[in-house]
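Student: Quick one: sequence and predicted model below, then my questions.
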Amino acid sequence: MTRPGATAETAGEQLVADLLAPGMSLEETHVSRVFLGRDEVYKIKRPVDLGFLDFTTIERRRAACEAEVELNRRLAPEVYLGVVPVSRGADGRLRFGGGGEVVDWAVHMRRLRDADRADRRLEQGTLDRPGLERVAQVVASFHAAARADEETARFGTVEAIARNVDENFRQTRDRIHRYLDPAEAAEIERWQHDFLARNRDRFAARIAAGRVRDGHGDLRLEHVYLQQTADGPRVTIIDCIEFNQRFRFADVCADVAFLAMDLAWHRRVDLAEHFLARYARAAQDFDLYPLAGFYESYRAYVRGKVAAMLAADAAVSEATRRRAAAEARRYFLLALACGRRPLLEPVVVAVGGVIASGKSTLAEALAETLSAPIVDSDRTRKHLLGVPPEQPVRDGAFAGGYAPEVSRGVYEEVLRRAAAVLDSGRPVILDATFRSRRDRRAARRLAARYGVPFFFLECRAPVAELRRRLVRRARQGGVSDGRLEILDDFLDRWQPVAGELPPEEHLVIDSGRPLADQLARLGERLPAWPGGLTA
């Protein structure tokens, strides 16, 4: 790749001088040089050995380029065009493709619009909650189809995770003092090790549940694009880890927590919580919650380490080193903060009522107010029955998939999932009819077990309005199986709330009133995301 006698630094300068064509720009990372044209991108691996990767030979760099294309086509097949040689022409100059001596290899990509990148959208105020929900759905579908076998499972053990954690601390031992004081650095290391030791059973359960998969490994905002196409919104995710499978074979929570951490780093903790909640619902994986803080801390430390390496790299520009040093400190501080309790106080909010009473609409609105996950009985039931959320289950009102014994299992699972959320110190919203006193008492006992407040919001509407809503729902479809022909049976079996709850815990909601009015009334009773606070 270099001319005789060239040092690594001068070889890099030669490469940039030859390949940076007019109209192109250059971005440098700790492992790559990225040449950005108007419509295409070329990425060259830097000849470095960082311990966790080794690109010091042309053969290794070519293999890494080929792996990058293959793996990233899982989520962005139209972006990754292939691998091309970097060759030296007869004039001695380097070029992409062409004939002549092959001195290196590059990944060839179609360029996506910078304005569509999630971090740019966040800066411009166009990264909204619906967009993040689409990202959550794409990531959940990707994980569902990803490889999960005995080999991937080995990387979900406490021992395998501890290896990665220890490597982080070892590789920053000589420079962490530039960014944190000794007590802060020691606190991060102690907390991550203690968490692994205390939660061995949780990590084992994740393996048993098939949640350790061949994922992305580097799921950050700058790798996510939210595009508007002629066919509607599209999410494209690029740049997964290709150089070391132990950073890609991991609990799916490690991917999800990476993006949540990045949102928090960008001072949008509210959106981080929203993304976690939407992913948990899309993947039906609420058991990730007790591990989310650990993986966020781990991922923040990884990014701090990478930024610190770049800040110490003499082969990049002074401006790049200064920016990397500032970023490193913020990442390390975030790794420290992730080990502390969430910003919102935990609470159990059960939203119930007869079918079509407006409970799911209210639950969705409350979820935004609280930045809290919703555990709903409709999706839980269908997950347990093994059918997609939108597929109707047309059994009778209290038969088949809605038989009493099935419904008991559904409510038990709803409360088990809610307990997982509470284990992380977060609020949780339960969306179910809570038709029976038994089910309402069980939800209240859950809150009492955790020593957190409990509220039962009972949504009501006139029967004529219930019928109108069910006729409309039949035309539109959705997750709920509530329909007009079972309404009367359901009304007959509704058990009124008659003195079973203290008045301060039981709030009757007229769902015929504007949603804003309902939320304003509840805002006087329920905790909410602090006004004006995003981080």
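Tutor: That came through, no problem.

Student: Every contact and neighbour count from this point should use C-alpha atoms.
Tutor: Will do.

Student: Give me the residues contacting stretch 55-69.
Tutor: 45-49, 54, 80-83, 103-107, 239-243 (CA atoms under 8 Å, 6 or more residues apart in numbering).

Student: got it, and stretch 393-411?
Tutor: Here stretch 393-411 has contacts from 377, 380-381, 384-385, 439, 481, 486, 489-490, using CA under 8 Å, 6+ apart.

Student: Would you mind listing which of the contacts of stretch 55-69 are buried?
Tutor: 45-48, 54, 80, 82-83, 104-107, 239-243 (16 or more other CA atoms under 10 Å).

Student: Sitting in strands, which of the residues you listed do you find?
Tutor: If you go by DSSP state E, the buried ones among the contacts of stretch 55-69 have 45, 80, 82-83, 104-107 in strands.

Student: so which of those residues comes closest to Arg323?
Tutor: Set against Arg323, the nearest of these by CA to CA is Lys45 (21.1 Å).

Student: Can you say which two of the ones in strands among the buried ones among the contacts of stretch 55-69 are spatially most distant?
Tutor: Taking CA to CA, the two most distant members of those are Tyr80 and Asp104; they sit 18.1 Å apart.

Student: before we move on, back to that, mind putting the ones in strands among the buried ones among the contacts of stretch 55-69 into a markdown table with distance to Asp194?
Tutor: Converted to a markdown table, those look like this (distance: CA to CA, whole Å):
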| residue | distance to Asp194 |
| --- | --- |
| Lys45 | 36 |
| Tyr80 | 41 |
| Gly82 | 44 |
| Val83 | 44 |
| Asp104 | 44 |
| Trp105 | 43 |
| Ala106 | 42 |
| Val107 | 41 |
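
Student: let's bring in a second model and compare:
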Amino acid sequence: MNEWELTEMTSAELINNLQHPQRFDHPVTTFELIETHISWVLLTGPFAYKFRKPVDFGFLDFTTLEKRFDDCLHELRLNRRFSPALYHGLVKIIGTPQAPQRVNVDETEPLDPQALDYGVQMRQFEQPQLLSELELKQQLPEAELLHLATELAGIHARAPADPPDPSLGSVETVRYVMQQNFDQCRPYLELLESDEPDLLQLLNRVEQQYLQRFAAQQDLLQRRQDQGLIRECHGDLHLGNIALVDGRACPFDCIEFNPRYRWLDPLNDLAFLLMDLQLRGHRQLSYRLLNRYLEQSPDYTGAGLLPLYMAYRSMVRAKVSLLGSGEPGLPLPPALRDDLLLHLQLAEQLLQPTPSAKRGRLVLMQGPSGSGKSWLSQQLLEQQPWLRLRSDRLRKQLHQRQPELPRYGDSLNQATYRQLLKDGSSLMAQGFDVIIDAAFLRADQRRPFIELAGQHDWSVNILCCDTNASRLAERIEIRQSSQDPSEATVAVMEQQLQNREPLSEEEAAVSIQIDTDRPEQVEACLRLLSRN
């Protein structure tokens, strides 16, 4: 056994002694050390090395060589799901504390008890490439973030769904981790009450709202677990843990040290990123990202949990701000206080009940294939916080389950509209405004949606998209050579035009006619809906 015992003090000494180019088997540009409360990150130019501090905070324990070794392996396995190019491998430090040497290690090898310590080797990226830094410079890569939403839906779908402990992801565990934020913030704010009474009062208000929201949604949380929707996720997916590397948004630094914080409802994982975007003033982008995610992973029944999950994530960041303030009772630095206040205020806003006077809004896109329905609905998504259901994507998903059915036959058409009605009703009942992007060419397809809106006193508009037949055909031919989810052909469009049924008097009263080749009509439509 190695007689040398690593303590937090000797850990700092070891990392300091490691900062000599001859200790590494690759060129070293310069050394830079980043310290957190649980780790050291040593930057060398081409590579970054992460070493755990030998600390025990209750929610994590790195006090033995074996625990640090195991955690390094967990970090590599978990993070490679998101960004395999960033996580190169396992390293160990050998030699003496005064003259340590870094060597690569085969990850299948057992623990070496003679090692001084273990760490993870990562590809180094520049700190300005963090999305949190890019956002401050108004350079947030929106296209890459939207692509990440697509990737994230796939990662969540493929993630393990069998927690090693049945308590992981349970209602009791969710309640515990959410309540923990308030319990850990309160001692700090109580000691500051004479100087900062408003912060403690705000914390107490948020906690009461959280308790009410949690109680109201406890049954839904339980159904999520009963349906096997808990997955091994990232757990800490905010802009500060995503870097733009080689033109791709690469998440890193997922929570490997405690499974309680990564075995989650996938919407809880996504909620961290949505919250961070909204906190920074990117509410529209957060909805576009949510729409992109749900198009790939149509988990509409759980969407109503997002305000609770996002408030929880905002409270996590509030807690991190306080824990970074030093000893309890010390005055809060202005920047830290501002950050804390913003997160508490956002949590309070998210937990506010929906005003009873707010009318839900339902928009039905209507028109044949190629008429610009999806394009126009995308313009709406750019301007306002809608959730959109697309018949093209749903039809494709249903056809994959029943490939024997004709893609545009009556059976699959009926199944598509039934599911759109079910999902749209669920989303609107949860307080979201909804766009249904489908052809809606027949009265019996439109009627159930209009009746549903009438039953719940939701406002409804039908956006009737059209243009001349030759332009419809041209668009369809262009679309077939792209990645568009619609698989309608010119023949399908011609059949649609033959079978199209006119709007009733009631439908016409709530319709807006738009030639999508006429920009002035498109602009007028967007302005009208933005006022409603």
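Tutor: Perfect, I can see it now. Note that the structure is a prediction, hence the values are computed from the model and not measured.

Student: List buried residues within the contacts of stretch 393-411 of the first structure.
Tutor: Looks like the contacts of stretch 393-411 of the first structure have 377, 380-381, 439, 481, 490 buried, using 16+ other CA under 10 Å.

Student: any idea which of those residues is closest to Ala447 of the first structure?
Tutor: Set against Ala447 of the first structure, the nearest of these by CA to CA is Asp439 (13.0 Å).

Student: which one in the second structure is aligned with the closest one?
Tutor: Counting by TM-score structural alignment, Asp439 of the first structure corresponds to Gln445 in the second structure.

Student: With His266 of the first structure instead?
Tutor: By TM-score structural alignment, His266 of the first structure lines up with Arg280.

Student: The second structure: matching residues for stretch 64-74 of the first structure?
Tutor: The aligned range for stretch 64-74 of the first structure is 71-81, by TM-score structural alignment.

Student: tell me, the lengthiest helix in the first structure lands on which residues of the second structure?
Tutor: Secondary structure of the first structure read by DSSP state H shows that its longest helix is helix 289-311. Counting by TM-score structural alignment, helix 289-311 of the first structure falls onto residues 303-325 of the second structure.

Student: Would you check that Leu420 of the second structure makes contact with Leu389?
Tutor: Yes - if you go by CA atoms under 8 Å, Leu420 of the second structure and Leu389 touch, sitting 6.9 Å apart.

Student: mind listing the strands for the stretch 401-532 of the second structure?
Tutor: 433-437, 459-466, 511-515 (DSSP state E, counting those that start in this stretch).

Student: can I get these in TSV with distance to Gln212 of the second structure and mean neighbour count?
Tutor: Converted to TSV, the strands of the stretch 401-532 of the second structure look like this (distance: least, CA to CA, whole Å; neighbours: other CA atoms under 10 Å):
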stretch	distance to Gln212 of the second structure	mean neighbour count
strand 433-437	23	23
strand 459-466	29	21
strand 511-515	40	18
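
Student: Throw the ones you listed into a markdown table and include distance to Cys233 of the second structure, thanks.
Tutor: Conversion of those to a markdown table gives the following (distance: least, CA to CA, whole Å):
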| stretch | distance to Cys233 of the second structure |
| --- | --- |
| strand 433-437 | 28 |
| strand 459-466 | 37 |
| strand 511-515 | 43 |
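
Student: wait, which of those strands is closest to Glu172 of the second structure?
Tutor: Of the strands of the stretch 401-532 of the second structure, nearest to Glu172 of the second structure by CA to CA is strand 433-437, at 31.2 Å.

Student: gap between that closest one and the chain center?
Tutor: 21 Å (CA atoms, centre = their mean, to the nearest Å).

Student: hang on, isn't Asp313 of the first structure packed against Arg322?
Tutor: No - Asp313 of the first structure is beyond contact range of Arg322, at 10.7 Å (criterion: CA under 8 Å).

Student: What does Ser39 of the second structure correspond to in the first structure?
Tutor: Aligned by TM-score structural alignment, Ser39 of the second structure pairs with Ser32 of the first structure.

Student: what sits against its match?
Tutor: 43-46.

Student: cool, and Leu60 of the second structure?
Tutor: By CA under 8 Å, 6+ apart, the residues touching Leu60 of the second structure are 257-258.

Student: Give me the aligned partner of it over in the first structure.
Tutor: Looks like Leu60 of the second structure aligns to Leu53 there (TM-score structural alignment).

Student: Equivalent analysis for Gly235 of the second structure, please.
Tutor: Checking TM-score structural alignment: Gly235 of the second structure goes with Gly217.

Student: Helix, strand or coil: sort out that match for me.
Tutor: coil (DSSP: H, G, I helix; E, B strand; the rest coil).

Student: Quick check, it in contact with Asn244.
Tutor: No - shown here, Gly217 of the first structure and Asn244 do not form a contact pair, counting by CA under 8 Å, at 9.6 Å.

Student: higher neighbour count, these two?
Tutor: A direct count of neighbours by other CA atoms under 10 Å for Gly217 of the first structure and Asn244 places Gly217 higher, at 24 against 13.

Student: what about the nearest residue to the more buried one once chain neighbours are set aside, distance to His143 of the first structure?
Tutor: Among residues not flanking Gly217 of the first structure along the chain, Arg248 sits closest, at 4.4 Å (CA to CA, 6 or more residues apart in numbering). The spacing between Arg248 of the first structure and His143 of the first structure, counted by CA to CA, to the nearest Å, is 12 Å.

Student: Spell out which residues are contacts of both of those two.
Tutor: With CA under 8 Å, 6+ apart, Arg248 of the first structure and His143 have common neighbours 214-215.

Student: Count the neighbours of Trp234 of the first structure for me.
Tutor: Not Trp; residue 234 of the first structure is Arg. Arg234 of the first structure: 15 neighbours (other CA under 10 Å).

Student: check contacts around it.
Tutor: For Arg234 of the first structure, the contact set (CA under 8 Å, 6+ apart) comprises 226-228.

Student: Aligned to it, what sits in the second structure?
Tutor: Mapped onto the second structure by TM-score structural alignment, Arg234 of the first structure lines up with Arg248.
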